[in-house]
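Novice: got a sequence here, can you build the structure:
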Amino acid sequence: MKEYIFRDPIHGNIAVKDETILRLIQSPEFQRLRRIRQLGTSFISYPGAEHTRFAHSLGVYHLMGRVLRHLVEHRVEIGEEEQAMARAAALLHDIGHGPFSHLFEKVTGMNHEAWVARIITSPESTVAHILAERDPAWPARVASFIRGVWEGRPFLKELIASQLDVDRMDYLLRDSRMCGVTYGQFDLERLIQTVTVVDDHIALTDKGITSAEEFLLARYFMYWNVYFHKATRSSEVLLELALRRAVALVRGGEQAALGFLPPALEPVLAGEELSLDQYVALDETDVLYAIKRWTAAPDPVLADLSGRFLHRRLFAGIRLDGGLDPEQEEGVRRALRAAGFDPDYYYQIDRAASATYQYYVAQDAGPTPIKILLSWTDPPELREMTEVSQVLRGIATQPVSRSFLFVPREAAERVRAAVMR
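Specialist: Down below sits the predicted model:
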């Protein structure tokens, strides 16, 4: 087929030469990702953070191709069909995300990983048809590849999901650039040049130690400065509380109190099982339009929470050392009631440990810690990254601890006093 070029702000020209890949990109399920932001409500904190999971997925596809070419050039045997399937999996790895991704999952209970598998394997799916036309086994194989249960060679699935994968490589560079910060920058070229395969697992040569340190420190700094930005977390809390209020009203038989309910959101808020077509029709435009209309909802709580989110009247964040004991929590609820707020919808504790993004710590690396192949030992030895990097040993022992209590600014002083007693 004729080469198709996507102009990308991170990687330059992304070339698509495979007809299957181009058809997947053109499918309704993949085009929907144009309407799902990569960073949820981060645009509240960083005005440029409007980039989408569509762009990110193209970037991951591109980087998968680059790493595979590098490995083949360095005598790692990878069949053409294996490479093609790995590129397809890279492209489709985020296809199941819903509006505002993990936040929406918390409210509705819908699991994006389950939707990835369903979109890729369901007979109703355009994506599944395209994959099956390439090879009848591809839908199931691509789905298992993304889920990490693929029974093929481990290094291929590690390129999608590990401590050193092309997903992280793209989102760090992309998120950093689009947010207008430098925290997520690292030497991508050098990192790719030092990727190797040892015993069928991904590793780096020792020439890549500095690049890997940059990469992992980039995750560390992006985590604290972008992904866990206090204004972003506050905006997510507001959106989550507004959606929780809408769910409570719909499931409590008080749908009229919303004033307006988009057809695409109705079965979601009601807790009904969605068809594939219903899920693919759902995106962030539905949620944001509902929030806009709900600012005039008959229900005062929904109207207020929606207005606060829409007009960026964020909750104040009170820093906590940990959680709240029962006495403190009851004090918070009393303080909110005294200020005229329903405590069921006007406070939330947000913990760093529950955030989507985590930086690298050796004890959390699971089955895929980053391994370095040392050339100066005889014979060459594989070592875990923190064994050869003093820089990473420093952050690997740091506990992850950051919590905020988010409440309306009007009640912040009362609540702070209740917490500090």
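Novice: every contact and neighbour count from this point should use C-alpha atoms.
Specialist: Will do.
Novice: in a strand, that's where residue 274 is, yeah?
Specialist: No - going by DSSP: H, G, I helix; E, B strand; the rest coil, the assignment for residue 274 is coil, not a strand.
Novice: surely it and residue 266 touch.
Specialist: No - between residue 274 and residue 266 there is no contact, the gap being 10.3 Å when judged by C-alpha atoms under 8 Å.
Novice: how about the strands in the chain?
Specialist: Per DSSP state E, the chain carries strands over the ranges 4-8, 12-16, 195-198, 201-205, 316-320, 348-351, 371-374, 381-384, 403-407.
Novice: now do the last one and strand 316-320, the angle between them.
Specialist: What that stands for is strand 403-407. Angle, strand 403-407 to strand 316-320, by axes from the mean of the first three to the mean of the last three C-alpha atoms, to 10 degrees: 150 degrees.
Novice: next: the second one.
Specialist: Note on geometry: by the same axes, to 10 degrees, strand 12-16 and strand 316-320 are set 90 degrees apart in direction.
Novice: go on, the first one?
Specialist: In terms of direction (the same axes, to 10 degrees), strand 4-8 departs from strand 316-320 by 80 degrees.
Novice: and strand 4-8, what does it pack onto?
Specialist: strand 12-16 (3 or more C-alpha pairs under 8 Å, 6 or more residues apart in numbering; DSSP states H and E).
Novice: check the last one too.
Specialist: Packing partners of strand 403-407 (3+ C-alpha pairs under 8 Å, 6+ apart): strand 316-320, strand 348-351.
Novice: do that again at 10 Å, thanks
Specialist: helix 230-251, strand 316-320, helix 326-338, strand 348-351, helix 412-420 (3 or more C-alpha pairs under 10 Å, 6 or more residues apart in numbering; DSSP states H and E).
Novice: export these as CSV, with columns for mean neighbour count and distance to residue 139.
Specialist: Shown next, in CSV, are the helices and strands packed on strand 403-407 (neighbours: other C-alpha atoms under 10 Å; distance: least, C-alpha to C-alpha, whole Å):
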stretch, mean neighbour count, distance to residue 139
helix 230-251, 22, 34
strand 316-320, 18, 45
helix 326-338, 17, 49
strand 348-351, 19, 37
helix 412-420, 17, 52
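Novice: closest to residue 284 out of those?
Specialist: Of all these, helix 230-251 sits nearest to residue 284, with 11.9 Å by C-alpha to C-alpha.
Novice: and that closest one, what does it pack onto?
Specialist: When contacts are defined as 3+ C-alpha pairs under 10 Å, 6+ apart, helix 230-251 packs onto helix 101-108, helix 266-269, helix 284-294, helix 300-310, strand 316-320, strand 348-351, strand 403-407.
Novice: any idea how far it is from the chain center?
Specialist: Offset of helix 230-251 from its chain centre (C-alpha atoms, centre = their mean, to the nearest Å): 18 Å.
Novice: following up with a second sequence; could you model it the same way so I can compare the two?
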Amino acid sequence: MGYSKEKLNEEKVFKDPVHRYVHVRDQVIWDLIGSKEFQRLRRIKQLGTTFFTFHGAEHSRFNHSLGVYEIVRRIVDDVFCGRPEWDQEERLLSLCAALLHDIGHGPFSHSFEKVFNLDHEEFTKDIILGNTEVHRILARVNNEFPEKVAEVIGKTYKNKQVVSLISSQIDADRMDYLQRDAYFTGVSYGHFDMERILRVMRPHDDQVVIKHSGMHAVEDYIMSRYQMYWQVYFHPVTRSAEVILTKTLHRAKHLYKQSYSFKTPPVHFYSLFENKPILKDYLKLDEAVVLYYLQMWIEEDDSILKDLCSRFMNRNLFKYSEFDPAKEYKKVVRLSELFKQAGIDPEYYLVVDSSSDLPYDFYRPGEEEERQPIHLLMKNGEIHELSRESDIVDAISGKRRTDHKLYYPLDFIMDDRSEKSVKKQICALLGLQKEEK
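Specialist: Sure thing, here's the model as predicted:
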């Protein structure tokens, strides 16, 4: 029996708060979970800085990756197995891609990517194809297998049914993170009837479709996702922490480029600061490493770096105001001038942050983040795009919502570093109450 068919002597299970149990019987999956690249995900939070807002949001990419694997396992073993439209030879590929889809994430994922212009999917493919334990495990299946896993995650694999299980508008990734993030943040928005959705999923031609009888469960799922984005993922307090972390890393990179003499040199960041990220260096980075530097940099001589690090470590976050960039651009220009007069560097302390989401979209070829729409399998066998049948989904289809906030340090504005006239103008522009005498 080849490695791809090799089973464990006894099924292994992980106790899970969302799916109750995660079941592992394949030797390949068990070996991948035990690899050092996958174990690193235990040290990277699923929701980045969200724990500043929802204190329970301490769960990891490791938790989530196991959850996505479990959903796909249920689909290919229980729902699709035996159906003529599904090739059971794709089973192991689907499971491996589900398990490894997030393995390239860095610490504080999206903040990190913005600062260093990184793409976690590219690192995911590098880990799968590079000199890693993960690659050696996958290559034991056959020499082409690592490339196939990378193609599924990169959405270029020829069998689009496999791709859609991992990346579509109703994929295992979204179904896990909505429920998992709702559980750990303590909110009710992310809950939907996943059991019903799994029961009505069907393989069809080059995609996964939903039986028409399950349309209302899908509507509930889409609205749950919409609510989670605006109530949790885009929460303004979480974004304030992201802004501070982003500016901290920008400051550290700037100081490095200026040959600043760090008391605690950022050796783990050197290749990133040089814009030449090396995989072996990237894999040494996790949130424990980043937090170590943030803690140590509080003792640096640079006043901006030490202040930003202190703010992040002690949750002294920026305040925020509503902001309309189309109408208030001049206000930011004026505030920048006033901040400079007050001795506050606007580069680090006056930040416009924007969040945007498209809750559901139909097929728009060639557009950024293009994803296949959700299709319904009608009773007569026809395939209809979801928004054609659902008034609820039609009402939000293609409608991108964007939110802008202006972040600033209220304590700096209100202290005695600036003249009263300058402080008064800043307060007026930010809509703050006049400072007390």
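Novice: so which of the helices and strands packed on strand 403-407 of structure 1 is nearest residue 364 of structure 1?
Specialist: Closest to residue 364 of structure 1 of those is strand 348-351 (C-alpha to C-alpha; 17.6 Å).
Novice: quick one: the closest one to chain centroid distance?
Specialist: Using C-alpha atoms, centre = their mean, the offset of strand 348-351 of structure 1 from its chain centre is 19 Å.
Novice: corresponding residues in structure 2 for it?
Specialist: Under TM-score structural alignment, strand 348-351 of structure 1 corresponds to residues 351-354 of structure 2.
Novice: can you give the contact residues for that stretch?
Specialist: With contacts defined as C-alpha atoms under 10 Å, 6 or more residues apart in numbering, stretch 351-354 of structure 2 is touched by 234, 236, 239-240, 242-244, 247, 318, 320-325, 332, 336, 402-408.
Novice: can you redo the helices and strands packed on helix 230-251 of structure 1 as CSV with distance to residue 23 of structure 1?
Specialist: Below are those laid out as CSV (distance: least, C-alpha to C-alpha, whole Å):
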stretch, distance to residue 23 of structure 1
helix 101-108, 24
helix 266-269, 29
helix 284-294, 24
helix 300-310, 37
strand 316-320, 46
strand 348-351, 41
strand 403-407, 44
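Novice: want to try TSV for the strands of structure 1, with distance to residue 170 of structure 1 as columns?
Specialist: TSV is the format used below for the strands of structure 1 (distance: least, C-alpha to C-alpha, whole Å):
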stretch	distance to residue 170 of structure 1
strand 4-8	12
strand 12-16	13
strand 195-198	16
strand 201-205	17
strand 316-320	31
strand 348-351	26
strand 371-374	20
strand 381-384	23
strand 403-407	28
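Novice: residue 339 of structure 1 is nearest to which of those?
Specialist: Residue 339 of structure 1 lies closest, by C-alpha to C-alpha, to one member of the strands of structure 1: strand 403-407, at 11.1 Å.
Novice: quick one, that closest one and helix 326-338 angle?
Specialist: 30 degrees.
Novice: where in structure 2 does strand 403-407 of structure 1 fall?
Specialist: Residue span in structure 2 matched to strand 403-407 of structure 1, by TM-score structural alignment: 404-408.
Novice: just give me the mean distance for that stretch relative to structure 1.
Specialist: Superposing on structure 1 and averaging over aligned pairs (mean C-alpha distance after the TM-score superposition for structure 1), stretch 404-408 of structure 2 comes out at 0.6 Å.
Novice: run the chain-centre distance for that stretch.
Specialist: On C-alpha atoms, centre = their mean, the centre of stretch 404-408 of structure 2 falls 21 Å from the chain's centre.
Novice: what does stretch 22-36 of structure 1 give?
Specialist: Using C-alpha atoms, centre = their mean, the offset of stretch 22-36 of structure 1 from its chain centre is 17 Å.
Novice: try stretch 324-342 of structure 2
Specialist: Centre-to-centre, stretch 324-342 of structure 2 and its host chain are 31 Å apart (C-alpha atoms, centre = their mean).
Novice: what does it rub up against?
Specialist: So stretch 324-342 of structure 2 is contacted by 323, 344-347, 349-352, 354, 403-406, 408, 412-413, 416-420, 422-423, 425-427, 429-430 (C-alpha under 10 Å, 6+ apart).
Novice: okay, stretch 180-189 of structure 1 sits on what stretch of structure 2?
Specialist: Going by TM-score structural alignment, stretch 180-189 of structure 1 lines up with residues 186-195 of structure 2.
Novice: ends of that stretch, what's the gap?
Specialist: 21 Å (C-alpha to C-alpha, to the nearest Å).
Novice: hmm, who's touching that stretch?
Specialist: Under the contact criterion C-alpha under 10 Å, 6+ apart, stretch 186-195 of structure 2 has outside partners 54-57, 71, 172, 175-183, 216-229, 231-232.
Novice: just the buried members of those residues?
Specialist: Neighbour-count burial (16 or more other C-alpha atoms under 10 Å) applied to those gives 54, 57, 71, 172, 175-183, 217-226, 228-229, 232.
Novice: in helices, which of those fall?
Specialist: 71, 172, 175-183, 217-226, 228 (DSSP state H).
Novice: circling back to that earlier point, most tightly surrounded among the helices and strands packed on helix 230-251 of structure 1?
Specialist: strand 403-407 (a mean of 23; mean count of other C-alpha atoms under 10 Å).
Novice: how big is the angle separating it from helix 230-251?
Specialist: Using the same axes, to 10 degrees: strand 403-407 of structure 1 against helix 230-251 is 60 degrees.
Novice: quick one: strand 403-407 of structure 1 to helix 412-420, angle?
Specialist: 140 degrees.
Novice: gap between the aligned partner of residue 119 of structure 1 in structure 2 and residue 357 of structure 2?
Specialist: Matched by TM-score structural alignment, residue 119 of structure 1 corresponds to residue 127 in structure 2. The gap separating residue 127 of structure 2 from residue 357 of structure 2 is 29 Å, by C-alpha to C-alpha.
Novice: cool, residue 216 of structure 2 as well?
Specialist: Taking C-alpha to C-alpha, one finds residue 216 of structure 2 at 22 Å from residue 357 of structure 2.
Novice: quick one: residue 11 of structure 1 from residue 305 of structure 1, how far?
Specialist: To residue 305 of structure 1, residue 11 of structure 1 is 39 Å away according to C-alpha to C-alpha.
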